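Enquirer: mind looking at a prediction? Sequence and model below.
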Amino acid sequence: MDDFDLSPELLATLPPVLRAVVRALGYGRAQEWLRQWGGLLINLPKHHTRALGLTDDELQRLRAELAPHLDSNDRFSVPKIDKLWIKHRNSLINANKDWQSASHQARAYHLTVRQITNIRREGECDDRQMSLFD
């Protein structure tokens, strides 16, 4: 798989099809693959083909993870990468908020200080909700 995979908590927040792609390919490879195929309705072949840029092993893992999401013609809508990027970016912003200023993060992520503040606030709300159920 990948040197860098998403935490189970962050993975759980992704939409089901996106979560299946990340589980099958790993975070880095999923990013690369979604950048090329995101937003399209594709047929996921049963046997290896170079058309989708997947190895045989990747194709088999993807088919296994996506099985509940494939239609009767083995097609599925490939999610765009935006949700994956946003979730990951926001988790990094919240994880580093104690040692990075909002201004520094705004520059690093090409956002405004107000957007950083809102992301941090949402992260605090999520943390409070999680602790209610612990």
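Expert: Received the coordinates, thanks.

Enquirer: going by C-alpha atoms from here, please, whenever you check contacts or count neighbours.
Expert: Noted.

Enquirer: next up, the contacts around the residue positioned nearest the centre of the chain.
Expert: By CA atoms, centre = their mean, the chain has its centre lying nearest to residue 84, at 3.0 Å. By CA atoms under 8 Å, 6 or more residues apart in numbering, the residues touching residue 84 are 14, 18, 31.

Enquirer: for comparison:
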Amino acid sequence: MPTINQLNDEEIEAIRSTFTPVMRAIVGALGIVRAQEFLKQHGGTYITLPKHDGSRLGLNTEELTKLHQALADHLRNDCHIALPKADRIFNVFRNIELRLNRHQYTLNELATMAGISSRHVQNICKQVKVDSLQDDLFN
């Protein structure tokens, strides 16, 4: 199945536009792959973003600086912030992978690879048809 690295900039930007402002800021600061790793580890929690040493969070100095700049409007005075869960990133890319591979694998194979039900895979793949149909109707 394709990975995040195989998507072009336009596709990544379209995905990024669906994220919350905090998640967009994190992805903008760290890049989509690194943001996914960071949020997989720390997402869904409140953290205090340190000012100088980000090693406790697995961040190097450059990443920490970029995060402070990107999250400036979202940080409380004590640099406290609620980090979003990484599920949104995983689900968006999982859904893209499922749609790209819907003609190469069976419904059950896709469901097993993604760890979701066959019915869920079917609904995800149908979304494309509904979205493109709506575009044709209204454009």
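Expert: Cool, got the structure. Model, not experiment: these values are computed from the prediction.

Enquirer: care to give me the TM-score?
Expert: Laid over one another, the chains give 0.81 as their TM-score (TM-score structural alignment, normalised by the length of structure 1), with 132 aligned residues with a CA RMSD of 2.4 Å.

Enquirer: from residue 100 of structure 2, how far out is the residue mapped onto the residue nearest to the centre of structure 1 from structure 2?
Expert: In structure 2, the residue matched to residue 84 of structure 1 (TM-score structural alignment) is residue 89. Per CA to CA, to the nearest Å, residue 89 of structure 2 is found 17 Å from residue 100 of structure 2.

Enquirer: got it, and residue 55 of structure 2?
Expert: Remark: distance between residue 55 of structure 2 and residue 100 of structure 2 (CA to CA) = 37 Å.

Enquirer: scan structure 2 for its longest helix.
Expert: helix 118-138 (DSSP state H).

Enquirer: may I see the buried residues of that helix?
Expert: By 16 or more other CA atoms under 10 Å, the buried positions in helix 118-138 of structure 2 come out as 118, 121-122, 124-125.

Enquirer: would JSON lines of these with distance to residue 51 of structure 2 be doable?
Expert: Listed next are those as JSON lines, based on distance: CA to CA, whole Å:
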{"residue": "118", "distance to residue 51 of structure 2": "46"}
{"residue": "121", "distance to residue 51 of structure 2": "43"}
{"residue": "122", "distance to residue 51 of structure 2": "46"}
{"residue": "124", "distance to residue 51 of structure 2": "41"}
{"residue": "125", "distance to residue 51 of structure 2": "44"}
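
Enquirer: quick check, nearest of the residues you listed to residue 84 of structure 2?
Expert: Nearest to residue 84 of structure 2, judged by CA to CA, of these is residue 124 at 22.7 Å.

Enquirer: what's the closest non-adjacent residue to the corresponding residue of structure 1 for the closest one?
Expert: For residue 124 of structure 2, the aligned residue in structure 1 is residue 119 (criterion: TM-score structural alignment). Leaving aside its sequence neighbours, residue 119 of structure 1 sits nearest to residue 90 (CA to CA, 6 or more residues apart in numbering; 6.4 Å).

Enquirer: let me see the contact set for that neighbour.
Expert: Applying CA under 8 Å, 6+ apart, one finds that residue 90 of structure 1 lies in contact with 119-120, 123.

Enquirer: looking at the residues you listed, which is nearest residue 77 of structure 1?
Expert: Checking the contacts of residue 90 of structure 1 one by one against residue 77 of structure 1 (CA to CA), the nearest turns out to be residue 119, at 28.2 Å.

Enquirer: the closest one and residue 59 of structure 1, how far apart?
Expert: 35 Å.

Enquirer: one more: residue 103 of structure 1?
Expert: Residue 103 of structure 1 is 42 Å from residue 59 of structure 1, by CA to CA.

Enquirer: tell me which stretches of structure 1 form helices.
Expert: Under DSSP H, structure 1 gives helices at 8-12, 16-25, 27-37, 56-66, 82-95, 102-109, 113-132.
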